[in-house]
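>>> Sequence first, predicted model second:
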Amino acid sequence: MEIFDRKEDVDHVAASVPYEIIVERGYNLSVSSYIEPRDTREVVNINELNEEISATVAKIDRLRADIDVIIAEIEA
C-alpha cells in the first residue's frame, strides 16, 4: 500500500499512468497493459548443457556394456 500511497513507480510492480494514456488504450485498466513483467526465465549455457548430456550418455553406454558382461556371465 505504501507504493500506492506514494504514487511511486517501481519497475515490474507499479507505474503512475497519465489519464490520457488510459483513454488512448480504451480505458483498459489491466495491470499488464502498463507494467512489463520481470523476466524470470533461467539462463542456460547451452554448451555446458550439451557437455553434461554427452557425459551422461557416455556413462549410460558404459553401464549398459557392464550389464551386458554381467548378463553374459550369468547365462554362461
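Done, it's in.
>>> make it CA atoms for all contacts and neighbour counts henceforth
Noted.
>>> so how far is residue 22 from residue 33?
10 Å (Cα to Cα, to the nearest Å).
>>> quick one, which of these two is more surrounded?
residue 22 (14 against 10; other Cα atoms under 10 Å).
>>> Check it against this one:
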Amino acid sequence: MAANDYNLSVSSYVEAKDNREQVNITQLNAELKTTVARIEQLRAEIDAIVVEIEGYESDVEQ
C-alpha cells in the first residue's frame, strides 16, 4: 500500500476483467456481404413492382 501512496481504492490493486465480446471479423464481414446482397435483391424486386404499378396507372389514365 505504501508503494501505491496508501490509496485504498480497490481498482488500484485489482485489474478489471475484460468483458468485451470477442467478434470474428471474417465471419461478420461474410454475414454483412450476404445481407447487402439480399438488400440489393429486394430493392431490385421493389423497383420492378414500382415500374409495374406506374405502368398500370398510366394505362388506366389513357
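Thanks, I have the structure now. Please read all numbers here as calculations on a predicted model, not as lab measurements.
>>> Show me the residue at the heart of structure 2, geometrically.
When Cα atoms, centre = their mean is applied to structure 2, the residue found nearest the centroid is residue 32 (7.8 Å).
>>> can you pull out the strands in structure 2?
Listed in chain order, structure 2 contains no strands at all (DSSP state E).
>>> Which stretches in it count as helices?
Applying DSSP state H to structure 2 gives helices spanning 25-61.
>>> What's the match for the residue nearest to the centre of structure 2 in structure 1?
Using TM-score structural alignment, the partner of residue 32 of structure 2 in structure 1 is residue 53.
>>> Residue 58 of structure 2 now?
Looks like residue 58 of structure 2 stays unaligned there (TM-score structural alignment).
>>> same thing with residue 22 of structure 2?
Taking TM-score structural alignment, the alignment pairs residue 22 of structure 2 with residue 43 from structure 1.
>>> wait, what's in contact with its match?
Applying Cα atoms under 8 Å, 6 or more residues apart in numbering, we find residue 43 of structure 1 in contact with no residue.
>>> Please report how far it lies from residue 54 of structure 1.
20 Å.
>>> next one: residue 26 of structure 1
Taken as Cα to Cα, the span from residue 26 of structure 1 to residue 54 of structure 1 is 53 Å.
>>> So for these two, which residue has more residues nearby?
Taking other Cα under 10 Å, residue 26 of structure 1 and residue 54 do not tie; residue 54 has more neighbours (12 against 8).
>>> Check the gap between that one and residue 32 of structure 1 for me.
41 Å.
>>> Residue 28 of structure 1 corresponds to which position in structure 2?
Taking TM-score structural alignment, residue 28 of structure 1 has residue 7 as its aligned residue in structure 2.
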